[in-house]
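Asks: prediction below, plus the sequence it came from.
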Amino acid sequence: MATYAIGDLQGCLTPLLKLLDIIQYNPDQDQLWFAGDLINRGPESLATLRFIYSLRDKVKVVLGNHDLHLLALSRGFGRLKRSDTLKEILNAPDRDQLLDWLQSQPLCHFDKELNTVMVHAGIPPCWNLEQALQHSKEVESTLKSDHADDFFSIMYGNKSHKWDDSLTGMERLRVIVNYLTRMRFCTDSGRLDLKSKEGPSTALANYAPWFSYPSKLPQDCQVVFGHWAALEGKVNYPNIHALDTGCVWGGSLTAIRLDDRLLFSTPCPL
């Protein structure tokens, strides 16, 4: 049995199937982790979501910003962007089944045996593991409740920029979501820059990649994340594993075997 974590699919099913062939994936023995952004921008969003749903008892998924965008659109919030490839899902006869399952997924997943945490964007330097998991559960509980629409109605936005334990209500949830699904650059105290999207060398003064700061996570805890294609999978920190290698942009799709941290990839031509 092996466990593989895979980066952002963004609706690219064909490369995923190629990658599963490369790793000789056995659904009866192996487990797959997906680091969020299962859909959007790519040409096979509906087919991708259906495929992962078909494996739902054998996969671990965390929500990414594109997944949350789809869920908000399905409830009448936000707007469909020109680059979105979500209409097919929104119009699918099985959309409710697929979206109900998607909405029940966490924002953060930790496996004690593997000593590995998976999140879409990252864990800010101001949180330890227990805080990250607890704050993730706050959002997850809301998404599973009658207040989900209240959250989706305010989800979009960059404020507040920084975590504060005194934050309450929907503003608190939005900051949690921005950390876990949108973060790239922050200050050592956790103040976010949510506008910069390029590589580490483009950081504003006093900002740096979230993973460059001293971590409050347990010693030797491994972090797998996606979201930041401009990194091209390169972070140069032994416990940090960037899995978004730009599949939807013509890069590659990457998996890491968590048991021995061996990497696998397949090209994703445009």
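Replies: Happy to help now that I have it.
Asks: make it CA atoms for all contacts and neighbour counts henceforth
Replies: Will do.
Asks: tell me where the stretch 1-150 of the chain has helices.
Replies: Assigned by DSSP state H, counting those that start in this stretch, the stretch 1-150 of the chain shows helices spanning 13-22, 45-54, 65-74, 87-90, 95-103, 129-143, 148-152.
Asks: what separates the last one from the chain centre, distance-wise?
Replies: In this case it means helix 148-152. Centre-to-centre, helix 148-152 and its host chain are 19 Å apart (C-alpha atoms, centre = their mean, to the nearest Å).
Asks: cool, the longest one as well?
Replies: On the basis of C-alpha atoms, centre = their mean, the separation between the geometric centre of helix 129-143 and that of its chain is 14 Å.
Asks: same question, the third one
Replies: Taking C-alpha atoms, centre = their mean, the mean C-alpha location of helix 65-74 is offset from the chain mean by 12 Å.
Asks: angle of that helix against helix 129-143?
Replies: Angle, helix 65-74 to helix 129-143, by axes from the mean of the first three to the mean of the last three C-alpha atoms, to 10 degrees: 20 degrees.
Asks: again with the first one
Replies: Here the directions of helix 13-22 and helix 129-143 differ by 130 degrees (the same axes, to 10 degrees).
Asks: hmm, back to that, relative to residue 120, which of the helices of the stretch 1-150 of the chain is closest?
Replies: Residue 120 lies closest, by C-alpha to C-alpha, to one member of the helices of the stretch 1-150 of the chain: helix 65-74, at 8.1 Å.
Asks: before we go on, here's another structure to hold up against the first:
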Amino acid sequence: MSTYAIGDIQGCFASFMRLLEHCRFDPAADRLWLVGDLVNRGPRSLETLRFVKALGAAAIVVLGNHDLSLLMAAEGFGKRGKDDTFDDILQAPDREELLFWLRHQRLCHVENGHCLVHAGLLPQWTAAAARALAGEVEAALAAPGWREFLAHLWGSEPASWRDDLTGWPRLRVIVNAMTRMRFCTPDGVMDFRAKGEVGNAPPGYLPWFEAPGRRSADTTLVTGHWSALGLKMLPNLLALDSGCLWGGPLTAVRLEDRALFQVPCSVEEIRVW
């Protein structure tokens, strides 16, 4: 059995299919680890979601910020982006089945020395602690009051973690760290305004994975989210968003031996701004 970790798909279904063919992925024997952002910005979010859902146990999925944006938009919460392309899902006859499935996916997955999470982990969290905190969010998304949780999810405050946080602020920090973070201070204060390359870090901030003393450094983090960072393979980091949507390749790494697989983005999937 091989495990293929794949970067942000974001509705780039044609590239996704070519990458699976390139990997010779066998759903009967292999597994996919998908870093989140299955949907949005690309042209075929509906087909992507249907395909991954049909894989069943062959796919381990963690939620990304665009996946959560879809869930919020379906209930009328949050802010729709002018470039959103998930209306095909919202108008689909199997909409409720797909959204129910998406709402019950993980926020973080830890297995065999690897931690799969969309954006990253705050410096204070071990992988085991992050898995426990992710469980709190997953429980809220699956609970009878899940709509109320989505109604309180939007926002960037608090910007840092405290163990005594409770309620919606506690869950919001967990979600924002795991699905939106790029830069933070050494003690874990997040910035959500700065984007782009590592050199764009505001004064006093650094990429989350460079935080000194980061407590998850003994685990290999498998992430996406940061297309401007590009593919980055360190001993304890596999950052796999290589910017397929922006003309870069779609990337997979086989976790057992770190073999790299890439396919170029299909022309019809590249965003033109």
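Replies: Alright, I've got the coordinates. Values in this document were obtained by computation on a predicted structure and should not be read as measured data.
Asks: TM between them?
Replies: Overall, the chain-to-chain superposition scores 0.96 on the TM-score scale (TM-score structural alignment, normalised by the length of the first structure); 266 aligned residues with a C-alpha RMSD of 1.1 Å.
Asks: hmm, back to that, for the helices of the stretch 1-150 of the first structure, which one ends up most surrounded?
Replies: For those, average neighbour numbers computed from mean count of other C-alpha atoms under 10 Å are highest in helix 65-74, which has a mean of 21.
Asks: who touches that one?
Replies: The contact list for helix 65-74 of the first structure (C-alpha atoms under 8 Å, 6 or more residues apart in numbering) reads 36-40, 78-80, 86, 90, 99, 102-103, 152-153, 181-182.
Asks: let's see 6 Å
Replies: Residues outside helix 65-74 of the first structure that contact it (C-alpha atoms under 6 Å, 6 or more residues apart in numbering): 37, 152, 181.
Asks: show me where the first structure has strands.
Replies: Counting by DSSP state E, the first structure has these strands, from start to end: 3-6, 31-34, 59-61, 108-111, 116-119, 185-186, 192-193, 208-209, 222-225, 240-242, 252-257, 262-267.
Asks: reformat the ones you listed as CSV; add distance to residue 50 of the first structure and mean neighbour count.
Replies: Shown next, in CSV, are the strands of the first structure (distance: least, C-alpha to C-alpha, whole Å; neighbours: other C-alpha atoms under 10 Å):
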stretch, distance to residue 50 of the first structure, mean neighbour count
strand 3-6, 17, 24
strand 31-34, 14, 23
strand 59-61, 13, 21
strand 108-111, 21, 19
strand 116-119, 22, 24
strand 185-186, 33, 27
strand 192-193, 34, 24
strand 208-209, 34, 20
strand 222-225, 22, 24
strand 240-242, 25, 24
strand 252-257, 19, 24
strand 262-267, 21, 16
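Asks: could these be laid out in a markdown table, adding distance to residue 130 of the first structure?
Replies: Shown next, in a markdown table, are those (distance: least, C-alpha to C-alpha, whole Å):
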| stretch | distance to residue 130 of the first structure |
| --- | --- |
| strand 3-6 | 21 |
| strand 31-34 | 20 |
| strand 59-61 | 19 |
| strand 108-111 | 10 |
| strand 116-119 | 11 |
| strand 185-186 | 20 |
| strand 192-193 | 21 |
| strand 208-209 | 21 |
| strand 222-225 | 14 |
| strand 240-242 | 18 |
| strand 252-257 | 24 |
| strand 262-267 | 27 |
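Asks: so which of the ones you listed is nearest residue 147 of the first structure?
Replies: Nearest of the strands of the first structure to residue 147 of the first structure, taken as C-alpha to C-alpha: strand 108-111 at 20.3 Å.
Asks: of the contacts of helix 65-74 of the first structure, closest to residue 61 of the first structure?
Replies: Taking C-alpha to C-alpha as the measure, residue 37 is the one of these closest to residue 61 of the first structure, at 9.6 Å.
Asks: which one is the closest one nearest to, not counting chain neighbours?
Replies: Spatial nearest neighbour of residue 37 of the first structure, excluding adjacent residues (C-alpha to C-alpha, 6 or more residues apart in numbering): residue 64 at 4.6 Å.
Asks: so who does the one you found touch?
Replies: 36, 37, 120, 181.
Asks: pull the most distant pair out of the residues you listed.
Replies: For those, the farthest-apart pair by C-alpha to C-alpha is 37 and 181; their separation is 9.2 Å.
Asks: now the helices for the stretch 151-270 of the first structure?
Replies: Secondary structure of the stretch 151-270 of the first structure, counting by DSSP H, counting those that start in this stretch: helices at 169-182.
Asks: against residue 71 of the second structure, how distant is residue 256 of the second structure?
Replies: 33 Å (C-alpha to C-alpha, to the nearest Å).
Asks: whoops, residue 250 of the second structure was the one
Replies: In terms of C-alpha to C-alpha, residue 250 of the second structure sits 24 Å off from residue 71 of the second structure.
Asks: do the same with residue 231 of the second structure
Replies: In this view, residue 231 of the second structure and residue 71 of the second structure are 28 Å apart by C-alpha to C-alpha.
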